[in-house]
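[1] Below are the sequence and a predicted model; questions follow.
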Amino acid sequence: MQLGPTELIIILVIVLLLFGVGRVSKIGGELGSAVANFRRGLDEGGKKDAKKTDDLSGTQQTPPVQ
């Protein structure tokens, strides 16, 4: 079941009536902040993994001692 534009507008009006404009904008700001922090964490995690991979590949290239 897909929601059309009319249904979305009705839902938005009901949410605004229940919570008020100030509360809805505060929740939106917090949600945006959370998404930004999540993406930043993913980027940092990827960089750390790449660094670990580079470190490991450097140790594998050393010839064995006989």
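    Received, thanks. Quantities reported herein were computed from a predicted structural model and do not represent experimental measurements.

[2] contacts, neighbours, all on C-alpha from now
    Will do.

[3] This structure: helices as residue ranges?
    For the chain, the helices defined by DSSP state H occupy 5-19, 21-60.

[4] ok, second structure coming up, stack it against the first:
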Amino acid sequence: MLRNGLEPWHLLLVGLVVILVFGSKKLPDTARALGKSMRILKSEAKAMKEEGAPAAPAEPPAPAD
């Protein structure tokens, strides 16, 4: 049924439907909001990854002479 998967004309059709549904005036605002959300998600995921990683072991103090 979907032997060839996603072809270029499928993407063109999806893009056309998106433009018809949302209108060309709202698309830049929607894309800007999506980009901002993706940046926030990426920074939060990075923070969670750093939080879950074990801290680097501290160096033992040098012996006093």
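    Thanks, I have it. In this text the structure is predicted, and so the values were computed from the model without any measurement.

[5] Let's have the helices of the first structure in TSV, adding mean neighbour count.
    Converted to TSV, the helices of the first structure look like this (neighbours: other C-alpha atoms under 10 Å):
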stretch	mean neighbour count
helix 5-19	11
helix 21-60	12
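
[6] What's the match for A45 of the second structure in the first structure?
    Alignment note (TM-score structural alignment): A45 of the second structure maps to L42 of the first structure.

[7] The aligned partner of V14 of the second structure in the first structure and L17 of the first structure, how far apart?
    Mapped onto the first structure by TM-score structural alignment, V14 of the second structure lines up with I11. I11 of the first structure sits 10 Å away from L17 of the first structure, going by C-alpha to C-alpha, to the nearest Å.

[8] Next: K26 of the first structure.
    Taken as C-alpha to C-alpha, the span from K26 of the first structure to L17 of the first structure is 15 Å.

[9] what does Q60 of the first structure give?
    Q60 of the first structure is 63 Å from L17 of the first structure, by C-alpha to C-alpha.

[10] cool, K52 of the first structure as well?
    Taking C-alpha to C-alpha, one finds K52 of the first structure at 51 Å from L17 of the first structure.

[11] for T53 of the first structure, same thing?
    52 Å.

[12] Who are the contact partners of the residue nearest to the spatial centre of the second structure?
    Nearest to the geometric centre of the second structure sits M38, at 4.2 Å (C-alpha atoms, centre = their mean). Neighbouring residues of M38 of the second structure by C-alpha atoms under 8 Å, 6 or more residues apart in numbering: there are none.
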